[in-house]
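Trainee: attaching a predicted model along with its sequence, questions to come.
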Amino acid sequence: MTKQHTIGELINLSAGYLEGKGCSSARLDAELLLGHVLGLDRLDLYLNFDKPLSGKEVEEYRQFIGRRGRRIPVAYLTGEREFYSLPIKVDKNVLIPRPETEFVVDKVLELVEPDKPTKVLDLGTGSGAIALALACQDPYFKITAVDISPEALQVAEANAKRLGVDHQVDFLQSDLFSKVTGTYSVICSNPPYIKREEMQQLSPEVGVEPALALDGGPDGLGFYRRILDQ
């Protein structure tokens, strides 16, 4: 009779495997991926630590762990990353939202008078994380979200519809300001900022993300200059 692995056993085995592959958050990754397969959050995993899993569940999980061992980011495997307490869908066409980028949302909210019609321009929107977080925080925001990548804009538009704020956000394919018209109360952006010579030194996970969203030119400040010059 084939042995049935429990949730706890699989987490422990997978965490050890991922640690050996160089994953810095091996146990967390193992938990998140198993939770994704089973439709459980991390607390529920531990409440069901001794529950045996079916062969189908184990095989699906093994596939995810194998891909994570090849250093594919967890967010690309699950197709989602939390940003400003919102579930943001992501794929290989967009940068995975970082927690530190929430600072941009905080700063815009500090600068703008609440509950007052406000036009916001988000340059390089990617997954739409910043624009959509702002829209969810204040229904009076009217946001234009710009990106040069049509694939990224498809992801952002899908996120807007999923979060129910697509009526607040217009999406525009544009190289920064090139196709932008009108005036805005706030312009925000999280542009590429990594020096080109450092691109080859990035972790394998970051190296999987689109170079278009990372490469900031020779000194990492190329996009900042372009934005300020315009």
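Mentor: It's in. A quick note: this is a predicted structure, and the numbers were derived from the prediction, not measured.

Trainee: going forward, measure contacts between C-alpha atoms and count neighbours the same way
Mentor: Noted.

Trainee: mind listing the helices for this protein?
Mentor: For the chain, the helices defined by DSSP state H occupy 7-20, 26-38, 42-47, 55-69, 74-78, 102-111, 129-137, 150-163, 204-208, 222-229.

Trainee: which positions in the longest one come out as buried?
Mentor: To tie it back to what came earlier, the one meant is helix 55-69. 58, 61-62, 64-65, 68-69 (16 or more other Cα atoms under 10 Å).

Trainee: over to stretch 35-54?
Mentor: 35-36, 38, 40, 42, 45, 52-53.

Trainee: before we move on, the earlier item: nearest to Val180, of the helices of the chain?
Mentor: With Cα to Cα, the closest approach to Val180 among the helices of the chain belongs to helix 222-229: 12.4 Å.

Trainee: take a look at this one as well, against the first:
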Amino acid sequence: MKLKDWLNQNKQEFLESDLRFAVKSIFSRDLSLLTLDSPVLSQHQLAFLNKIKEMYKRKMPLSYILGEEEFFGYKFFVNQNVLIPRPSSEVIVEKAIEIIETNKFNRILDLGCGSGNIAISIAKTLKKRGSYLQNNNEELMIFASDISFKALKVCKVNIETHQVKVKLINTDLFKGFKHHIFDVIVTNPPYVEEEYIENSSFLKYEPKVALAGGRDGFCLIRRILTQAYFYLRREGVILIEIGDNQKNRVEETVASLKVYDVKEWVKDYSGKWRGIILKMNLT
């Protein structure tokens, strides 16, 4: 059987974007090119494609089936111990890189790193741009932390694959950083309501520890906002990814704490509120 014949028979089972990603991952070529010059499938390839289809029909995310996901132009290894990187988080990485380069910041923390997609994307992009030597010729230091040791094992694989310098810390939020202080803290914390997770068939394969933000989805964000102030330098900045329905809650919490100034609200590529950038209130 040729690939184009299999695609014609099975394309209705997939989202088009997922089908393109699967074909590119398996054959290392774009779907448009393969349909023009369609290869004959080996028995192994045919069996693998059918296995993917059956797992996909059970609503297992394609990223877990293939063991990889693309983020910020880079490919990351993923499994069910880490959250699948979302395109909506890429804008947070863009803002972090801009802040780091503009201010020549050196000490960066990715809090709750999961697969390491944020920390590694920052490190790799700055390395490409020659920004690894920053203020006062100090070498850039990037830390990535997570409460899940299994997640850190995945992150370690990605660090080694991308050949960047990122130091891993196994800790619950800031508990492992009692003697550390940072220029930039960037975090994509769990912010999904528990009831939503329980009723979602699309999230059942992803680790609950990386999703669940408590009953109201705000537990981890609240803890981070309350604690991060003590781990930032005077000119430091924190970037927090949030749910698109959490802007008002974040505004109320920031106002009540009286330790931050809002530098910028961030929208993702679909125009939804996706994050906030805060700096320390020095008044």
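Mentor: Noted; the coordinates are in hand. Predicted model only: the values in this text are computed from it and were never measured.

Trainee: follow-up on the earlier one: looking at the buried residues of helix 55-69 of the first structure, which one is closest to Pro150 of the first structure?
Mentor: Arg68 (27.2 Å).

Trainee: leaving aside the residues next to it on the chain, what's closest to the closest one?
Mentor: Closest residue to Arg68 of the first structure apart from its sequence neighbours, by Cα to Cα, 6 or more residues apart in numbering: Val74 at 6.7 Å.

Trainee: got the contact list for that neighbour?
Mentor: Contacts for Val74 of the first structure were tallied using Cα atoms under 8 Å, 6 or more residues apart in numbering; they are 29, 32-33, 68.

Trainee: coming back round to it: need the winner for burial among the helices of the first structure.
Mentor: With neighbours defined as mean count of other Cα atoms under 10 Å, the helices of the first structure peak in mean count at helix 129-137, which reaches a mean of 24.

Trainee: quick one: the residue nearest to Arg68 of the first structure and Glu31 of the first structure, what's the gap?
Mentor: Using Cα to Cα, to the nearest Å, Val74 of the first structure is found at 11 Å from Glu31 of the first structure.

Trainee: so what sits against both of these two?
Mentor: With Cα under 8 Å, 6+ apart, Val74 of the first structure and Glu31 have no common neighbours.

Trainee: and the alignment partner in the first structure of Leu46 of the second structure, how close does it get to Thr6 of the first structure?
Mentor: In the first structure, the residue equivalent to Leu46 of the second structure is Val58, according to TM-score structural alignment. Per Cα to Cα, Val58 of the first structure is found 9 Å from Thr6 of the first structure.

Trainee: please apply the same query to Leu172 of the first structure.
Mentor: 48 Å.

Trainee: which of these two has more neighbours?
Mentor: The neighbour count for Leu172 of the first structure versus Thr6, taken as other Cα atoms under 10 Å, is higher for Leu172 (19 against 16).

Trainee: one step back: turn the buried residues of stretch 35-54 of the first structure into JSON lines, columns for distance to Ala160 of the first structure.
Mentor: Below are the buried residues of stretch 35-54 of the first structure laid out as JSON lines (distance: Cα to Cα, whole Å):
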{"residue": "Gly35", "distance to Ala160 of the first structure": "25"}
{"residue": "His36", "distance to Ala160 of the first structure": "22"}
{"residue": "Leu38", "distance to Ala160 of the first structure": "26"}
{"residue": "Leu40", "distance to Ala160 of the first structure": "25"}
{"residue": "Arg42", "distance to Ala160 of the first structure": "27"}
{"residue": "Leu45", "distance to Ala160 of the first structure": "30"}
{"residue": "Pro52", "distance to Ala160 of the first structure": "38"}
{"residue": "Leu53", "distance to Ala160 of the first structure": "36"}
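
Trainee: any idea which of these is closest to Arg226 of the first structure?
Mentor: His36 (40.5 Å).

Trainee: dump the residue contacts of the corresponding residue of the second structure for that closest one.
Mentor: Alignment note (TM-score structural alignment): His36 of the first structure maps to Ser25 of the second structure. By Cα under 8 Å, 6+ apart, Ser25 of the second structure lies in contact with Leu66.

Trainee: what distance do you get for Ser25 of the second structure to His179 of the second structure?
Mentor: Taking Cα to Cα as the measure, Ser25 of the second structure falls 43 Å from His179 of the second structure.

Trainee: please apply the same query to Ile142 of the second structure.
Mentor: 15 Å.

Trainee: quick one: which of these two has more around it?
Mentor: Taking neighbours as other Cα under 10 Å, Ile142 of the second structure and His179 compare with Ile142 leading, 22 against 7.

Trainee: center of the second structure - which residue?
Mentor: The residue lying closest to the centre of the second structure (Cα atoms, centre = their mean) is Pro85, at 4.1 Å.

Trainee: show me what that one aligns to in the first structure.
Mentor: Here Pro85 of the second structure is matched to Pro97 in the first structure, going by TM-score structural alignment.

Trainee: its match is in contact with Ser85, isn't it?
Mentor: No: using Cα atoms under 8 Å, Pro97 of the first structure is not in contact with Ser85, being 11.8 Å away.

Trainee: strands along the stretch 101-250 of the second structure, start to end?
Mentor: 107-111, 141-146, 167-170, 182-187, 232-241 (DSSP state E, counting those that start in this stretch).
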